[in-house]
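**Q** sharing a model prediction with you, sequence too.
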Amino acid sequence: MSDQLREMARPSLFPDEGTLYLNGLERPVTIRRDPFGVPRIEAETLDDLWFAQGVVTAGERLFQVELALRTATGRLAEVFGERIFEDDRFIRTIGLHRAAARHLLAWTDEDHHIHGRFRAGLRAWIDTAPALPVEYTLLDLTPDVPDDPLPYAAAFAYLAWSLSSNWESEVLRAELDEQLGRDAAELLMPRAPSAHGQGSNDWAVAGSLTASGEPLLANDPHLLVSQPGPWLELHLAAPGYEARGVALPFSPGIILGATPHHAWGATNVTGDVQDLFEETVNDEGTAARYRDRWEPLVLHEERIAVRGEPEPRTVTVRETRHGPILTHGTAGVLRTTYWPLDRPYALRWTGHESALRPSLPLDVARARDVEEFRSAVLQIGCPGQNFVYADVDGTIAYQCTGWYPLREAGDGTRPVPGWTGEHEWLGWIPLDELPNEVNPDRGFVATANHDIQPRGYPYLIAKDFHLPFRNRRIEELLERRDDHDVSSMRAIQMDTISRTALETVSLLLRVETRSDEQAAAVKQLGEWDGDLRADSEEAALFNVWCAAIARRVLEPRIGEGLFTAYHSWRETFQGSVLPRLLREPDGWIDDDLLRAALDEAIERTDGVTWGELHRLVIAHPLASIPGLEPMFTAADVPFGGDEQTVAQGGFDGSLGFRPAVIPSWRVVWDLGGLERSLGVVPTGVSGNPASAHWNDQLELYVGGGAKPYGFAPPPTAPPTLTLVPS
């Protein structure tokens, strides 16, 4: 069956040599590929470069482009039917398409022009392709990739949404307040951990700490597991622009990468850019109270088409001065579930007002020095990012970006009354006062979604950040030597030592054992080095023991539903709450509970390694259809790490141990010789399962390898595809 389906997919493969005649080109464009199929696109004009990028993107990732646009505009149920309706309803409620209409007003003439050329390239391939990608055949679809820029602006808004926080933690705190009281809720949701999901690592090292005497820069963005991956590797060159790195599938340019002059990387700030306002709505559901008056609600009638149903479903979205009223909360990382909210929470979100613009990659690449680079990235309103920078002149730098609200009252950790007018947003933290560093004395800058607010910082970016352990481990490894090179940078990226695990184990070992099996397990963990590598039996025992403790401690107190929502944020409990409870049990934990949980862990992990429990499955959306799983599964391999290791392997604690968030790209740039730079993605360039480049980087990725990322043309001429004006 799989072989037959791959043969069906083969006619739609994008060519890697020959000539393509295309309407819309001005001059010929050449496309050459490295052994892993990464395209090097060379054009004589920028207009043709963006057009050709659109052609290549459609040729390799057309179905992914369409899914990105449908996801962002709440139109997935048109393709997948009833089972995806709740996702569409939620996206229509938060209103990414409505936000996109506002964002388009901020697009410059350059934004519209370059994105128009990119869209023209997408459509040129659709008009020229000898066959459509196999997904269209299997789903009986025709491509719906419009020329209208609004769905693409909505895709930028969806990217901002996926990297924004902290409305979910506000809902959880409110639920825990109600069930357990404020003190217990504070214990379970302390102010350090952040929402589950998507982080990253980045750092830049000055020449004083490198073997070459020139800077190095490393980046590995942590995003949800997906196939094809979220990035398309590219090398783009035209007069006035050259960059190599990764691109988004719905917009032109290199979003993260390097030029011959400088390199940059980014991590998510995890700033608090979302607030919930509990509204007072009148009995008719038509107005919300604000101070001494009733203000009419804005009503949006959303018609959602569902495959197999004769008429669209109508959803009415209500909106107050603070934003749309949410009807459902969400839980889960790998699989989102929805549960009804019993209070009218209106969402205020920075992303309703700002998102990335298409010209940002150009401005970043055209920067001639660190100050121009900082000016370019400070244009970003949402999602806020921690950028690191290094250039061939020896400069390294860090810049926090984004719009963060100045609140009249409150700290953004819980829902606030919407009717009093006492918790309004008054503006944004001044951009020139966001945290930043240039050439610090310690010789490096590094971020890992931790609290980046300096001591005494006069503003509040957030209370909820990821725990600091990844960043501390990175800094520890950077400080160990003064002769770093590309190999040492890659070794840091692959590090699976968990300082959190070592701390927690030291506390768990205090348990008084009652059986030989328990004693042996405790002895085994006592000799463990805290390395969550895939072949570690101790890592499996430790994680299953912690999960069993969490369920026994929490489920009787908060119920199965709330426990599932809470424990999907596993970092909160295992990284912060559990160590505190082990130090100060205060009625939450005793030795009987620890022994019972240990017995469960012993039974479940006898001879089992962490990689056997923690298998990385990378699958295309169509892999969920019976019979298609073998063809559309790109990876099913043992995987190390967790959310607290530098080598990210975070998982949804409510769904076992399957990795949910991984490094979506690993790269190390050597500014002393870019030809020594190395990078890798989890699977490959192509979204076509018949392609040799569907998952040809998997072995490198899992094994800690990488491929060359230099700028020079290959020493031997590879096959060349030429795009020619029709």
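**A** The structure has been received and is ready for your questions.

**Q** okay, CA-based contacts and neighbour counts for the rest of this
**A** Noted.

**Q** my guess is residue 136 is in a strand, correct?
**A** No. Per DSSP: H, G, I helix; E, B strand; the rest coil, residue 136 lies outside any strand segment and is helix.

**Q** what's the spacing between it and residue 690?
**A** Note on residue 136: its distance to residue 690, by Cα to Cα, to the nearest Å, is 15 Å.

**Q** now swap in residue 535 and tell me
**A** For residue 535, the distance to residue 690 - Cα to Cα - is 32 Å.

**Q** among these two, which residue is more densely surrounded?
**A** residue 690 (20 against 17; other Cα atoms under 10 Å).

**Q** please report how far residue 20 lies from residue 723.
**A** Separation of residue 20 from residue 723 (Cα to Cα): 5 Å.

**Q** whoops, I mixed them up, residue 340
**A** Taken as Cα to Cα, the spacing of residue 340 relative to residue 723 amounts to 52 Å.

**Q** which of these two has more residues huddled nearby?
**A** The neighbour comparison of residue 340 against residue 723 (other Cα under 10 Å) goes to residue 723, with 22 against 10.

**Q** the more buried one in helix, strand or coil?
**A** What three-state DSSP gives for residue 723 is strand.

**Q** okay, now residue 197: neighbour count?
**A** Residues within reach of residue 197, counting by other Cα under 10 Å, total 24.

**Q** what residues are up against residue 257?
**A** Neighbouring residues of residue 257 by Cα atoms under 8 Å, 6 or more residues apart in numbering: 243, 244, 245, 246, 263, 264, 265.

**Q** got the contact list for stretch 98-110?
**A** 150, 151, 153, 154, 157, 351, 352, 353, 354, 355, 357, 359.

**Q** does the last one really touch residue 118, like I thought?
**A** Right, residue 359. No. Using Cα atoms under 8 Å, residue 359 is not in contact with residue 118, being 11.9 Å away.

**Q** more neighbours: which of the two?
**A** residue 118 (27 against 22).

**Q** and that one, what does it touch?
**A** 50, 51, 52, 53, 54, 55, 251, 252.

**Q** dropping in the other structure now:
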Amino acid sequence: ATSVRTAKIDPISLDYKWQDMGYPFPGPGFTAGSNSWVVSPKFAGGKTSFLANDPHLPIFYPSTFQEIALDSTPAGGTFRVRGMSIPGLPGVFIGANDKVAWGITNLLADVDDVYIETMSTDGKRVKFLGREVPIEKRRIFRKVRQSDGSLDTQKIVVRWIPHHGPVISDHLPGVLLPPGVILSYRWTGHEGSTGVAGLLDLNRATDFDNFKKALQQWESGPHNFIYADLKGNIGYYAFGRYPKRPDPLRVVAPYLPASGMGTYEWEGYQRTVPELYNPPSGKIVTANNDPYGRNATEQLGGFEEYFGYRFAPGARAKRISDLLNQNKGRINTEVLKKIQFDHKDLIAVRVINMFRKIAQQRHTASAELNKNQILQTLLRWDAVADRNRKEPVYFYTWLSTLMEMYYSRLGVKEWLSNFMISHAAVTSMYHGMQKAQKTHPELVQELFEKSLEAATNKLNRWPDGVPNWGTAHRLIVTPPLSKLLEDPVTVPIPRDGSWFSVDVSGYGAGFEADQLGLPTFYGPNFRMVVSLDKGRGIQIQGVSPLGNGGALDAFSGVQELSLWQNGELREFVNFIE
């Protein structure tokens, strides 16, 4: 791997700051992400360091991750590692060997670009740096399993811009472009990677240097990797290819489509990598927020230090860090298990505080408003999205209604349907309303009262009264190919949490008015807590929604699902001695 420099980062940027996106036009798409953290023995209050990880992804059966213990040493091999892996992937993706443990969250750095390509008159070439470059056609083969068990080889022909990548507009029928214009996509992963070799070396790592050298082969798809070892060391490393983009002060934001004619080409890769090793705080927390803390300001002036735009704002990271600080000196597996299953929503705290200020203003504090059950209940709510309580139903119904009304003013609600379920949508609305409070308070008050009225009407449509959160908000577990099945088996499971709690439980904030429910397919694919102690070695506890089985009616799967639903852990699979 190419030599790199360590980037100086403030540990607080990783694990504590509110980091609202400061860039205009925040990107669409949800950023629920994952959680991971590590604490030193000194912080924990003993001789043991701890590492915790819970990746958040769509939950299917069979499970995406499989629990394995891989020991090749009896046959003279070098692998003795256990944890979670993905079928087809060699080694352990997240876990521990006999010396070190590691966890992962998505870094969400910006490692791709969309280019607006101008074609030649015959449509066979694109204009680039004053010349015309032929468009290539690349064949991609894939094997598809048939109902009789055989494999059918299918060929896909993809148009490819040699200096950028595939023509993605060929596969986006809903995108309307002018004649002679196409869109190409450049991604660091198209340039190849030695990530598999890096993963195997990671499984054999014995110290932080080995850990970093292994990850320096992980060149595409950068992640936050946290680290702990039996000697009490903790660390963080986020190696990857991070494009160096030209003209950082340009008017067009670097995350918007750029000209493909050669004026916005990558100038190699950044050589600085976010890293921490034994920080004085004694802890490191990652939850998909900006490792540099550059988005901690409400509005950035330019793109001189641009690293990405889809980072989570820090609500989960702050909540995790707060809970760790509250338990400093008495950290154990039980404490970390409770943190992973925490359901307090700091975004809800922020929005409710805004509601409170608006409601207390003299000209909105009408008798009718004071009698509104939803408002008065929410003003007393502690923002814990417990499945046995009604307040979350009140709040998220009102929040989604408020967001629909707020973004409808822009005339882009349909275009923003995916954006509406992101952290950026809520925080952008929050800051917009905060600013408008100073300049156009009457508009904010009108939006506040109309959204409350509309939410009240929605809630009154529940035939048997407003239910508890777990009734309205259920995890729907399906097979990955459920859309292709006529009658797929699904399992609705009452869920705690929200999009913004530590125990993430995704849902669509677009809230279908005729559905009156908030189904979710998203959450921790597993939870894992690792303790590292010289005397007792490395111990792992964890749980996944359905275990290693693929059958919903299997007793082991039902047992595992109950543990997962209630925030419990069990001992991980161990080696056969």
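**A** The structure has been received and is ready for your questions. Predicted model, so just to flag it, every value in this text is computed and none were measured.

**Q** quick revisit: tell me which of the contacts of stretch 98-110 of structure 1 is nearest to residue 167 of structure 1?
**A** Proximity of the contacts of stretch 98-110 of structure 1 to residue 167 of structure 1 (Cα to Cα) peaks at residue 351, which lies at 12.8 Å.

**Q** stretch 394-403 of structure 2 maps to which residues in structure 1?
**A** Taking TM-score structural alignment as the measure, structure 1 aligns residues 541-550 with stretch 394-403 of structure 2.

**Q** what's the mean gap between that stretch and the aligned bit of structure 2?
**A** Aligned to structure 2 and superposed, stretch 541-550 of structure 1 gives a mean residue distance of 1.0 Å (mean Cα distance after the TM-score superposition for structure 1).

**Q** measure residue 276 of structure 2 to residue 109 of structure 2 for me?
**A** Distance of residue 276 of structure 2 to residue 109 of structure 2, given as Cα to Cα: 17 Å.

**Q** same list (the contacts of stretch 98-110 of structure 1) but as a markdown table, adding distance to residue 656 of structure 1 and secondary structure.
**A** Formatted as a markdown table, the contacts of stretch 98-110 of structure 1 follow (distance: Cα to Cα, whole Å; DSSP: H, G, I helix; E, B strand; the rest coil):
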| residue | distance to residue 656 of structure 1 | secondary structure |
| --- | --- | --- |
| 150 | 38 | helix |
| 151 | 35 | helix |
| 153 | 35 | helix |
| 154 | 33 | helix |
| 157 | 31 | helix |
| 351 | 32 | helix |
| 352 | 34 | helix |
| 353 | 37 | coil |
| 354 | 36 | coil |
| 355 | 34 | coil |
| 357 | 38 | coil |
| 359 | 41 | coil |
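
**Q** tell me which two in these are the farthest apart.
**A** Farthest pair in the contacts of stretch 98-110 of structure 1, by Cα to Cα: 352 and 359, 19.5 Å.

**Q** rewinding a little: how far out from the middle of the chain is the match of stretch 394-403 of structure 2?
**A** Computed by Cα atoms, centre = their mean, to the nearest Å, the chain-centroid distance of stretch 541-550 of structure 1 equals 26 Å.

**Q** what's the answer for stretch 422-439 of structure 2, then?
**A** 22 Å.

**Q** which residues are contacting it?
**A** Under Cα under 8 Å, 6+ apart, the answer for stretch 422-439 of structure 2 is 20-21, 26-32, 312-313, 351, 354, 403, 406, 419-420, 443-444, 500.

**Q** which ones among these map onto helices?
**A** Those of the contacts of stretch 422-439 of structure 2 mapping onto helices are 351, 354, 403, 406, 443, 444, per DSSP state H.

**Q** and the first one, what's its match in structure 1?
**A** Looking back up the chat, that one is residue 351 of structure 2. Using TM-score structural alignment, the equivalent of residue 351 of structure 2 in structure 1 is residue 504.

**Q** related to what we said a few turns ago, nearest to residue 253 of structure 2 among the ones in helices among the contacts of stretch 422-439 of structure 2?
**A** residue 406 (23.7 Å).

**Q** a strand runs through residue 243 of structure 1, doesn't it?
**A** Yes. Counting by three-state DSSP, residue 243 of structure 1 is part of a strand.

**Q** can you find the partner of it in structure 2?
**A** In structure 2, residue 243 of structure 1 lands on residue 81 (TM-score structural alignment).

**Q** residue 593 of structure 1: what's it in contact with?
**A** Per Cα under 8 Å, 6+ apart, neighbours of residue 593 of structure 1: 549, 552.

**Q** secondary structure element holding the alignment partner in structure 2 of it?
**A** The alignment partner of residue 593 of structure 1 in structure 2, by TM-score structural alignment, is residue 447. Following DSSP states H and E, one finds residue 447 of structure 2 within helix 441-459.
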